[in-house]
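S.K.: got a structure for you, letters missing:
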């Protein structure tokens, strides 16, 4: 998009009205607040819904399989962002893509709210995966459209938007989780649908007035001949998948475990193909190739980090429900409430970390050093979970403070690694692949969860100490190795700090 087109769009957006920021920021803030409310609320009880016995309102799925399904679900949610970005860039523009994504998410929660068993579970997952892929990456893009590239409010605007994400994620487990655990799961899922509906209402009512023409353009629209070819490819792909699915299910060889295994492999192959394609492209210069080589260890470190962090909604959620004393100082806790710890700690400590880096200036650690510290914190968050079983066995219930400590440590790691990873992805990206590099960064989480789908199968009461110890130990060792090679990686970054 040309700079004069950008200027014309900015003129249609009221530039004051939300804490000194463009009014459109309030639209996107509350849209994302309610989308995250619905997603994290649903996720806080989904695992329990899957493995609880039918007599307790669940589906009776094997607990290990349920953990694998949760991991694959999260992996596909992040993978789908690639499709959402492409649709916005080539067909709909970000504004319409966000709306359709929200509709699909709401429908997914509505389906899950209906007592229709496993078919409804997998149908809702499909809707939410596609809907989140359409909405999530494009809302962030629209925040950028509210500001000129030189607007000093830009970084602050993204910080406010990020707070909206975490506020929605913090509140939802207490509401959706409590309803799901105390009344029934379907009521909880229904309330998640209500949350997304409120977000859509806010978006529709305020969009034209506050967002102006932001997100209304299609940056790289499909040409007429491309539309027909793309439609044919999509229809054929859906037909092939439908036929394979029908034959596989009717023949009995397409099982849930095999689908999970296939997606796990896909989660590793896709980023590898991305790297090879960018590295071998004639559009990538010699210095950019060097920066890509420096980015690979960071990507691997991010995968290891997210492999631990994302187990907060699987293994640690199971731990909260099965191994934790939920009566603490006379207060009856719910297992789903622990899912609020991560966003709570981010809300509290993100401003502190931001201020720390500003104060340190040029004296702050390098990108790879921050990554190494982040990995070490993540490893420690699992190491501490060894102690309850090591000292008292796995038969007795443990204090919830162990989980609080674990979540706290991994959030310290997240604040060292996640924002820095986003920044490094933009700095180290080849000029011709700037947007795709952001998709690649998101794939670090997708790949981690795809691998987790296999790893979580090793967790049992008998292997608890070894499980936390081995994974935590690997993260710490990788963190130390990364720290040792930081000076060398800095050389490969070719002047990028």
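M.R.: Arrived safely. Remember, predicted model here, so these are calculated numbers, not experimental data. Numbers count the residues shown, from 1 in each chain.
S.K.: all contacts plus neighbour counts: C-alpha atoms, from now on.
M.R.: OK.
S.K.: could you pull out the strands in this structure for me?
M.R.: Shown for the chain, the strands assigned by DSSP state E span residues 327-328, 331-332.
S.K.: out of those, flag the one nearest residue 475.
M.R.: The closest of the strands of the chain to residue 475 is strand 327-328. By C-alpha to C-alpha, the value is 31.1 Å.
S.K.: now that closest one, how far from the centre of its chain.
M.R.: Averaging C-alpha positions (C-alpha atoms, centre = their mean, to the nearest Å) puts strand 327-328 31 Å from its chain's average.
S.K.: not counting its own residues, what contacts it?
M.R.: Applying C-alpha atoms under 8 Å, 6 or more residues apart in numbering, the external contacts of strand 327-328 come out as 333, 399-400.
S.K.: next: stretch 107-124.
M.R.: 42, 59, 125-128, 185-190, 192-193.
S.K.: so which of those are in helices?
M.R.: Among the contacts of stretch 107-124, the ones falling in helices (DSSP state H) are 42, 125-128, 185-190, 192-193.
S.K.: most surrounded residue in those residues?
M.R.: Highest neighbour count within the ones in helices among the contacts of stretch 107-124, by other C-alpha atoms under 10 Å: residue 192, with 32 neighbours.
S.K.: surely that one touches residue 45?
M.R.: No - with contact defined as C-alpha atoms under 8 Å, residue 192 does not reach residue 45; the gap is 10.9 Å.
S.K.: out of the contacts of strand 327-328, which are buried?
M.R.: 333, 399-400 (16 or more other C-alpha atoms under 10 Å).
S.K.: ok, for the residue positioned nearest the centre of the chain, nearest residue in space, not its chain neighbours?
M.R.: Closest residue to the average C-alpha location of the chain: residue 78 at 5.9 Å, with C-alpha atoms, centre = their mean. Among residues not flanking residue 78 along the chain, residue 446 sits closest, at 5.3 Å (C-alpha to C-alpha, 6 or more residues apart in numbering).
S.K.: next, the one to line up against it:
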């Protein structure tokens, strides 16, 4: 989506030399990430805390599965949100309504109503994120003309808002939730999203008209068919839930299993549709096939990386010393180091690729290095166990090292993955290929939902060691296959 002459935002230079609309979107995304990460960092602690301590008293394995399934649902829901913006609401309204739903979800979680308000809140956050997250980046792109040389710098500034928001959300909500009251922490997330909405509404006039309406709106004939199918699908879902409940088999575990299965079936379906399409030429079909091993590597990476929200939070709470100079801090604060490391390491990694020029590794080998690093991060935890004190706790420096290694791996994989996805995408499936990239994150968390209950039930070294070993084995296979992948990518590597 590009700005037109009628929108004029690309001519503005009020926000660090960029359109004023970038400031609106920067702070909207910052506050949305404040709310998202502020709530997420508390979720595993709240679910597992005893009822007397203000939590739900869930078994740790089930709670970890819920957190992973929630993450998978978030990324899968973006598919629907992108479609709604393109065909119904337009990007600007989608972001606004998404923010309202997210705020409502956090308000629901802030109400001490037990499991009912928590799961209602999670559902609302999933729906809201599906509208906001995939579309706000489109709004950023709509601020610039197609060949505006400020575009990349604009997205870089925008990405800083993500990290600032996540750091602040984790720090503030984490402290309030663990040190004062969990529902107060969830309430802080709601306040953050509310602030984001206020400034979004006040600054929306700076976004121009290019993203105000749906780019491919449904026709009158299509509306009847689409809404009919939606109603039929919703009816089937309601009937299925009622039937399963009546049969006594409806459970949280069944929902988790369903999300895990869907996270695997969706990308398989997408790849099948794309590869069988007559709209692809030979080069495009070869690139999609070469992209598959990169997709699988991403699944493995995020299977490990996203355990920060559950397993590593539990590890931080139970196995890591949380005092500095005699002062105690909440275990949730360990999560805040990732955005800090991103801001510190991203310029270094970017400089490394520029300095290496044509000598830098191929995409396949960058992914292999990322897998080695994320696997090594779990290997660090195995080593840390050897140095535990008489209480079974380890120095916080070990966990900081884990996150530092993971962050470098993230920088080797995430931005590179977005780039290669855009280059490998067939002309007829540009949006679908980007959706596939996010489905790799969903699939990683969907699979993790079935594996994270093992934490605490098998020896710690075995748990972390098996993931580390699997990542390294896949990295070796990917490194060996890199020349073949590059050949299949036909210039898109």
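M.R.: Now that the structure is in, tell me what you want to look at. Since the structure is predicted, the reported quantities are computational estimates derived from the model, not experimental observations.
S.K.: returning to what we had before: map the residue nearest to residue 78 of the first structure across to the second structure for me.
M.R.: Aligned by TM-score structural alignment, residue 446 of the first structure pairs with residue 442 of the second structure.
S.K.: ok, its match to residue 70 of the second structure distance?
M.R.: 9 Å (C-alpha to C-alpha, to the nearest Å).
S.K.: who has more neighbours out of the two?
M.R.: residue 442 (33 against 23).
S.K.: what about the more buried one, distance to residue 306 of the second structure?
M.R.: 10 Å.
S.K.: re earlier: need the overlap of contacts for residue 192 and residue 45 of the first structure.
M.R.: residue 176.
S.K.: what residue of the first structure matches up with residue 372 of the second structure?
M.R.: That one, residue 372 of the second structure, aligns with residue 376 by TM-score structural alignment.
S.K.: measure how buried that match is and give me the count.
M.R.: Based on other C-alpha under 10 Å, the number of other residues close to residue 376 of the first structure is 25.
S.K.: which residue is the nearest non-sequential neighbour of it?
M.R.: Among residues not flanking residue 376 of the first structure along the chain, residue 476 sits closest, at 4.5 Å (C-alpha to C-alpha, 6+ apart).
S.K.: how close does the one you found sit to residue 305 of the first structure?
M.R.: Residue 476 of the first structure is 10 Å from residue 305 of the first structure, by C-alpha to C-alpha.
S.K.: the two: who's more crowded?
M.R.: residue 305 (30 against 22).
S.K.: and the more buried one? What does it align with in the second structure?
M.R.: For residue 305 of the first structure, the residue aligned by TM-score structural alignment is residue 301.
S.K.: could you do residue 94 of the first structure as well?
M.R.: Checking TM-score structural alignment: residue 94 of the first structure goes with residue 91.
S.K.: who's in contact with that match?
M.R.: When contacts are counted by C-alpha under 8 Å, 6+ apart, residue 91 of the second structure touches 85, 135-136, 138-139, 211-214.
S.K.: counting neighbours, what do you get for residue 381 of the second structure?
M.R.: 22.
S.K.: mind listing what the counterpart of it in the first structure touches?
M.R.: In the first structure, residue 381 of the second structure lines up with residue 385, judged by TM-score structural alignment. The neighbourhood of residue 385 of the first structure, defined by C-alpha under 8 Å, 6+ apart, consists of 402-403, 406, 465, 468.
S.K.: on that earlier part again, which neighbours do residue 476 and residue 305 of the first structure share?
M.R.: With C-alpha under 8 Å, 6+ apart as the test, residue 476 of the first structure and residue 305 both reach 375, 378.
S.K.: distance-wise, check whichever residue in the second structure pairs up with residue 359 of the first structure relative to residue 347 of the second structure.
M.R.: Under the alignment (TM-score structural alignment), residue 359 of the first structure maps onto residue 355 of the second structure. Separation of residue 355 of the second structure from residue 347 of the second structure (C-alpha to C-alpha) stands at 12 Å.
S.K.: now the corresponding residue of the second structure for residue 129 of the first structure: closest residue in space that isn't a chain neighbour?
M.R.: Aligning on TM-score structural alignment places residue 129 of the first structure opposite residue 126 in the second structure. Nearest residue to residue 126 of the second structure, sequence neighbours excluded (C-alpha to C-alpha, 6+ apart): residue 74, at 5.3 Å.
S.K.: contact partners for that neighbour?
M.R.: Per C-alpha under 8 Å, 6+ apart, neighbours of residue 74 of the second structure: 126, 129-130, 442.
S.K.: ditto for residue 156 of the second structure
M.R.: For residue 156 of the second structure, the contact set (C-alpha under 8 Å, 6+ apart) is empty.
S.K.: which residue in the first structure aligns with it?
M.R.: So, by TM-score structural alignment, residue 156 of the second structure is matched to residue 159.
S.K.: correct me if wrong: residue 305 of the second structure contacts residue 408.
M.R.: No - the criterion here is C-alpha under 8 Å, and residue 305 of the second structure misses it with residue 408 at 11.5 Å.
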